[in-house]
Structure formats: C-alpha cells, structure tokens
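K.L.:
model this:
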Amino acid sequence: MASDESNSHHLVRPRIHIGTGKGIAIGPGKIDLLRAIAQTGSIAAAARTLKMPYKRAWLLIDSLNQGFGRPVVSTASGGKEGGGTFLTPLGENLLERYTALEQRINDASSQEIKALCDLADRLPE
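P.N.:
Modelled structure (predicted):
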C-alpha cells in the first residue's frame, strides 16, 4: 500500500453542525465564511475565496446576525482607512469557540477516524 493511502486519515475530519433550538444554526459554511472575512476584511473577497456567490455569503452572515440578535460582522464604509468588513467581538468569540470545539472533537476522534479509514483502505478496488 502506498504511503499516501495509509495516511489518508490525516485528511479526514468531522464537520460540526450546531442547532441551538433558538433559530441559530452554526456549521462549517458559516464558520469558513467568518474565517475568510477575518482574513480578507471583505464579504465580497471572502465569498470569492470560498467560490460562493456574494448574495449567499451575505444571507449566511445575515442569518447569524438575526439569530444572535446582534451583528457578528460589521462594516465600515470609505473614509481615510478605506472602510472594510470585520468580525465584531461576538463574531470573534463565535469563531474562537467553534474552532476550539472543532479541535477538541478532532483530537478525541483521531483513533476512530484512522480505524474507519483503515477499513476503507482494505476494500477491493
């Protein structure tokens, strides 16, 4: 077996979807978008990075803003600094908490993921 096949479990990670029961749904798409906004300083640039239509990106952010009852992303227009989009303290906290949860789940599930990938690697071609 080639070494890249035996290490395939390193590429497999669980994806977490959280529904709060209060109309807030948090998952990989929204979190990836928040990460991209934090990196690019722009909803449009973040959407391009994720190959997502701008309208979809805006709707995802709006659903988080509505769900939490306050903004997770804020925009500043023009001016001397050129404006931009940034995560609010709530958005930063949401991203930080989700990332920490994701890491804990990945760490705790690594043995099971390796075992599942090993089973898949044994399947006939």
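K.L.:
only C-alpha atoms for contact and neighbour calcs from this point on.
P.N.:
OK.
K.L.:
can you pull out the helices in this structure?
P.N.:
Under the criterion DSSP state H, the chain contains helices at 3-6, 28-40, 43-49, 54-68, 89-121.
K.L.:
buried stuff in the fourth one?
P.N.:
Taking 16 or more other C-alpha atoms under 10 Å as the neighbour-count basis, helix 54-68 is seen to contain the buried residues 57, 60-65, 67.
K.L.:
what's the neighbour count on residue 50?
P.N.:
Neighbouring residues of residue 50 were enumerated by other C-alpha atoms under 10 Å; the total is 14.
K.L.:
Please generate a structure for the following sequence too, so the two can be compared:
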Amino acid sequence: MARLKLKLQLYCDDEVAMGPGKADLLEAIGREGSISAAGRALGMSYRRAWLLVDQMNRCFRKPLVETRPGGGKAAGASLTAEGEAALSAYRTLSARLAGDTQCTAFEDLESAIRARPRPRPRE
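P.N.:
Just a heads-up that it's a prediction; the model follows:
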C-alpha cells in the first residue's frame, strides 16, 4: 500500500517562511523557553536555530518569536501570539492535507505503485 507524505512549505518570495522543520522549532521554543535549548532538543546548532527564527520573523508581518536577552531566569525566548497562531494554523493545514487522501487521483497513484521497488540492476 502506498504512503502519502506531504511537505507543506509556505514561501515569502524565494525564502521558506514556514515548513515542517520550522514548525518543529517553534514547538520546541514554546516548550523549552529558549532558542538554544530548542536547537539542542532538535539536534541543531544554536546558530542554525537562530537563523531559522530570524528568517521566520523577517517573513511574517509580525514576529513569531520574541527574545529576552541577558542572563538568568528572565532570559530566553517565547512564541508571540502571532507565532502560536501561525504554528496552530500550519499544523491544522498540514493535518487536513495529509488526511484528505480519499480522492480518485490518490487512488489512481496508489494502485499504480508497487508494494516494493524492483531491485536495482547490477552494474
């Protein structure tokens, strides 16, 4: 049986404003309370996580993540109301698209796909 995997990406000009990895990063920031801890939880460097946050904040009309610089308990990052709304809308749309496979086009493709790929020819 074929498996359908959709990768929803929203673009701002030529930049990916939101995709599955950025949605995961937003969730991790909300859970961990900092960009560095979110990056660690997802196995990415602080720099990579920060660059992704910066890209999202530049692409959306209002920032999705706000940072609180400094040290101690007051420092960190959190999702703005817009960030929470964007994450929720993205997850809802992704789930809707992934669940909407009951159509003739998908059934046609599914019936045309083999259960397993043919072996590669020997060279």
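K.L.:
ok, back up a step: just send the helices of the first structure back as a markdown table, with distance to residue 83 of the first structure too.
P.N.:
Formatted as a markdown table, the helices of the first structure follow (distance: least, C-alpha to C-alpha, whole Å):
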| stretch | distance to residue 83 of the first structure |
| --- | --- |
| helix 3-6 | 45 |
| helix 28-40 | 12 |
| helix 43-49 | 12 |
| helix 54-68 | 17 |
| helix 89-121 | 18 |
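K.L.:
okay, and stretch 92-101 of the second structure goes to which residues in the first structure?
P.N.:
Stretch 92-101 of the second structure lines up with residues 100-109 of the first structure when matched by TM-score structural alignment.
K.L.:
Sorry, wrong one. I was asking about stretch 18-34 of the second structure.
P.N.:
In the comparison with the first structure, stretch 18-34 of the second structure aligns to the range 26-42 (TM-score structural alignment).
K.L.:
Flag every buried residue along the matching stretch.
P.N.:
26, 30-31, 33-38, 40-42.
K.L.:
Just give the nearest non-adjacent residue to residue 35 of the first structure, would you?
P.N.:
By the measure of C-alpha to C-alpha, 6 or more residues apart in numbering, the closest residue to residue 35 of the first structure outside its immediate chain neighbours is residue 95, 7.3 Å from it.
K.L.:
what's the burial count for residue 106 of the first structure?
P.N.:
Neighbour number of residue 106 of the first structure under other C-alpha under 10 Å is 16.
K.L.:
That one: what's it in contact with?
P.N.:
Contact criterion C-alpha atoms under 8 Å, 6 or more residues apart in numbering gives 13-14 as the residues in contact with residue 106 of the first structure.
K.L.:
Next up, the contacts around the nearest residue to residue 29 of the second structure once chain neighbours are set aside.
P.N.:
With C-alpha to C-alpha, 6+ apart as the criterion, residue 29 of the second structure has its nearest non-adjacent residue at 5.1 Å, and that residue is residue 38. Listed by C-alpha under 8 Å, 6+ apart, the contact partners of residue 38 of the second structure are 25, 28-29, 31-32, 49.
K.L.:
from these, which single one is nearest residue 68 of the second structure?
P.N.:
Distances from these to residue 68 of the second structure were compared by C-alpha to C-alpha; the smallest belongs to residue 29, at 12.6 Å.
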